[in-house]
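Peer 1: Below: sequence and its predicted model.
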Amino acid sequence: MFVVTVTYTAPLEEVDPWRPAHGDWLNRLISQRLLLVAGRQVPLVGGVYLAPQMPAEELDRLLATDPYVLNGVATHSVVEFTPLLVADGLEDLKSQG
């Protein structure tokens, strides 16, 4: 499983025009279960995604298609981890490690 952090590399006024395309991209990946969770950082300096287990190269290819990245307004940082402890109801996440 992966935690992906998104960091804006441009001012919000340069990020905002790409927000609709980025949202469509996120919705597509979530509907395909290629991302499990996506949200904004607080304060709004980027975002955070939770991605299921997959080859790291596949995740890199997916992240390279992010409209924010394609338009040079954000970067991604990826941390792979193995879920060992989960809250009740989230046991399926343990199989993602």
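Peer 2: Structure's in. What do you need? Residues are numbered from 1 along each chain as shown.
Peer 1: CA atoms for contacts and neighbours, from now on please.
Peer 2: Fine.
Peer 1: This structure: strands as residue ranges?
Peer 2: 2-8, 37-40, 46-51, 74-80 (DSSP state E).
Peer 1: Reformat these as CSV; add distance to Arg61 and mean neighbour count.
Peer 2: Listed next are those as CSV, based on distance: least, Cα to Cα, whole Å; neighbours: other Cα atoms under 10 Å:
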stretch, distance to Arg61, mean neighbour count
strand 2-8, 13, 20
strand 37-40, 17, 15
strand 46-51, 13, 19
strand 74-80, 12, 16
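Peer 1: And here is the other one:
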Amino acid sequence: MFVVSLTYTCELSEIEKYLAAHIAYLEQQYAAGHFLASGRKVPRIGGVILAQADSKAQLMQILALDPFKQQQLADYDVIEFIPSKTADALAFLKQ
């Protein structure tokens, strides 16, 4: 399991230019089962993605497809963790 923290490196006007493509990318990754949750940071300085992948290397390949990454609009901090305790509704995440 991974927490991906994106921090924008540009003005929001640049982010907005690629937002539709980024959302389409997110939808593809949800459909593939890689992403479990995502959303904007508050204040709007980036975003967070809860992801699953076989390895960090695989996740980095997945993240390389993000238009924000391809256009160098954000920095990506990837934290790997093993969920050992969850709320009942998220028990499927336990490893």
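Peer 2: Good, I have the coordinates. All values derive from a computational prediction rather than experimental measurement.
Peer 1: In TSV: the strands of the first structure, plus distance to Leu29 of the first structure.
Peer 2: Formatted as TSV, those follow (distance: least, Cα to Cα, whole Å):
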stretch	distance to Leu29 of the first structure
strand 2-8	14
strand 37-40	10
strand 46-51	10
strand 74-80	16
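Peer 1: So what does Ala37 of the second structure match up with in the first structure?
Peer 2: Aligned by TM-score structural alignment, Ala37 of the second structure pairs with Val37 of the first structure.
Peer 1: got the residue ranges for the helices in the first structure?
Peer 2: Residue ranges of the helices in the first structure, as given by DSSP state H, are 12-15, 19-31, 56-63, 67-70.
Peer 1: Which residue lies nearest the spatial centre of the first structure?
Peer 2: Nearest to the mean C-alpha position of the first structure, counting by Cα atoms, centre = their mean, stands Tyr49 at 3.1 Å.
Peer 1: Return the most buried member of the helices of the first structure.
Peer 2: Stretch with highest mean neighbour count among the helices of the first structure: helix 67-70 (a mean of 20; mean count of other Cα atoms under 10 Å).
Peer 1: Centre of the chain to that helix, how far?
Peer 2: Taking Cα atoms, centre = their mean, to the nearest Å, one finds the center of helix 67-70 of the first structure at 12 Å from the center of the full chain.
Peer 1: Who are the packing partners of it?
Peer 2: helix 19-31, strand 74-80 (3 or more Cα pairs under 8 Å, 6 or more residues apart in numbering; DSSP states H and E).
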